[in-house]
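Asker: pasting the structure only:
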């Protein structure tokens, strides 16, 4: 058991910022108390890197013409330092977790209708038994152009027997892909892994702070030049969802760490796969934060709300994936964010973990 005293940088002049207390009221917090430097005597856990604490503006920058409404308004946030996985959790790491615990992912379990209908509008009929089988969503390219890119059902197919071990459907496998990110992971699955590993999921603020790595005026982690996309991220280049030109070298996921890291030493913070965060998705959350001044270590909205899907209980996912294209979502941008229901698992959704100083001191 480790007993720590947080390392804090000293300043000659103290400044104060407003932060959200547990009561959701604004209180004064001294920025000199931010945990910035890595705690003395504590080694960086294997596969992680120290993210020094600091302040930043979360959300879309003014010159980002691709930014969606829920990435605005940008607002000031202060974040304590923490350790973060340098890469997504891989098939090899998740395999070790499953081997030691016997854990079954949500995609491997037969759906519980009684639990499922609690999340659906009242009166929703029970699906046919042929649908109520273990499985997950698999991406399928279309044969021709798609006029409405908001109709996701055109390229996502429910596939019985699809899961993290069979990511492309029954008969597929992860053999030879130990270093690829694990996918078809629900929020519950990610939490189970975190509990086993003694970690947690990052908050949305921690995720974006880490992705920016001090680049406050960047649209992308490498700068503002989108023409360098294929050099820095695994995304969809070509007509989505018809033809991927594979300029970056990949059609599906790439081995973690294939592309250059950001300035904090984090890989695949843009593209490859989406990543779970711990925050509820709420359409109005950024607007609410703007009125609070600088917020210390925000942990997301009190409750979920999606104006386009009001019955859903969704979490924020970050980072984009190998399916993100300029014509579709351009979610390889740092501020890009999307929502996913907690029981969702897809062929481009996984996670990475973090470890904060307070967890080490317990």
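Answerer: Looks like it came in fine. Predicted model, so just to flag it, every value in this text is computed and none were measured.

Asker: hey, let's count contacts and neighbours off CA atoms from now on
Answerer: OK.

Asker: hmm, who's touching stretch 221-237?
Answerer: The contact list for stretch 221-237 (CA atoms under 8 Å, 6 or more residues apart in numbering) reads 211-213, 215, 218, 220, 244-251, 253-254, 259-260, 262, 268-272, 321-326, 332-334.

Asker: ok, second structure coming up, stack it against the first:
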């Protein structure tokens, strides 16, 4: 069965150099029994192509160059960033932070991080990018199916959290009072720095939260999945195929990014 589901890779013209993985049409199991937001269920999806990696600074820079678009963080000066020493779930509002300076100007730019996922962009910004690139965000179900890669477990490899460091850029410290670079990165890592899942997708867990399309229980928030570099087993352990996060559509955080879907013509 899994052999039949193995994905093919395609590169489309826009966005430039994006590699997509083909997910076959079919019925898939998503969710978890008893989960209040994401209950266990079967869904049917048509075949679709999903990005093998998150959208990078290089790809986003091409969009900015082509369109002159100004992001929410650049206009609102309200991006949220992190530095070690903050109490759990505390972030700093930095008026200088934006996609070009994802942790604020004082912490440096992206000149040497063009292969890192773009961050400090909002859901609203992503919608403009997608229209320009001729792509879209995955739905909750599409993201989950691709992340699971045929598995029915919490993680695509099973239930053993000790394997996280093999597949995901996450926070390994007990808290966030001290910097943690256990896996070589304190913030984002270049995309595809860790092992992919069986479908060939990289960084579905960790690195950055990935925005998805869909709404839950009449909420006005938008949603993101997969956890980020900030998430740990002690705080916000959303680096799995079950949990669904929530955020304002115009909020920009240094641990939020996205991957895209290309429809099959």
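Answerer: Ah, there it is. Source: prediction; values computed, not measured.

Asker: now, which of the contacts of stretch 221-237 of the first structure lie within helices?
Answerer: Residues from those lying in helices, with DSSP state H as the criterion: 211-212.

Asker: which one in the second structure is aligned with residue 212 of the first structure?
Answerer: Under the alignment (TM-score structural alignment), residue 212 of the first structure maps onto residue 148 of the second structure.

Asker: One more: residue 101 of the first structure?
Answerer: With TM-score structural alignment as the criterion, residue 101 of the first structure lines up with residue 67 in the second structure.

Asker: and the residue sitting nearest the centre point of the second structure, what does it touch?
Answerer: With distances taken as CA atoms, centre = their mean, residue 210 lies nearest the centre of the second structure, 2.5 Å away. Residues counted as contacts of residue 210 of the second structure (CA under 8 Å, 6+ apart) are 54, 224-227, 256-259.

Asker: how many neighbours does the match of residue 101 of the first structure have?
Answerer: For residue 67 of the second structure, the tally of surrounding residues (other CA atoms under 10 Å) stands at 12.

Asker: buried set for stretch 184-195 of the first structure?
Answerer: Of the residues in stretch 184-195 of the first structure, those buried under the neighbour-count criterion (16 or more other CA atoms under 10 Å) are 184-187, 189-194.

Asker: Please apply the same query to stretch 355-362 of the first structure.
Answerer: Per 16+ other CA under 10 Å, stretch 355-362 of the first structure contains these buried residues: 355-357.

Asker: sorry, back to before: just the buried members of the contacts of residue 210 of the second structure?
Answerer: Neighbour counting by 16+ other CA under 10 Å classes 54, 224-227, 256-259 among the contacts of residue 210 of the second structure as buried.

Asker: Closest one of the residues you listed to residue 91 of the second structure?
Answerer: residue 256 (13.1 Å; CA to CA).

Asker: who touches the closest one in this structure?
Answerer: Residues in contact with residue 256 of the second structure, defined by CA under 8 Å, 6+ apart, are 119-121, 208-211, 228.

Asker: That one -> the first structure?
Answerer: Checking TM-score structural alignment: residue 256 of the second structure goes with residue 349.

Asker: Next: residue 165 of the second structure.
Answerer: Alignment of residue 165 of the second structure against the first structure is given by TM-score structural alignment, with residue 230 as its counterpart.

Asker: same deal with residue 185 of the second structure?
Answerer: Mapped onto the first structure by TM-score structural alignment, residue 185 of the second structure lines up with residue 250.
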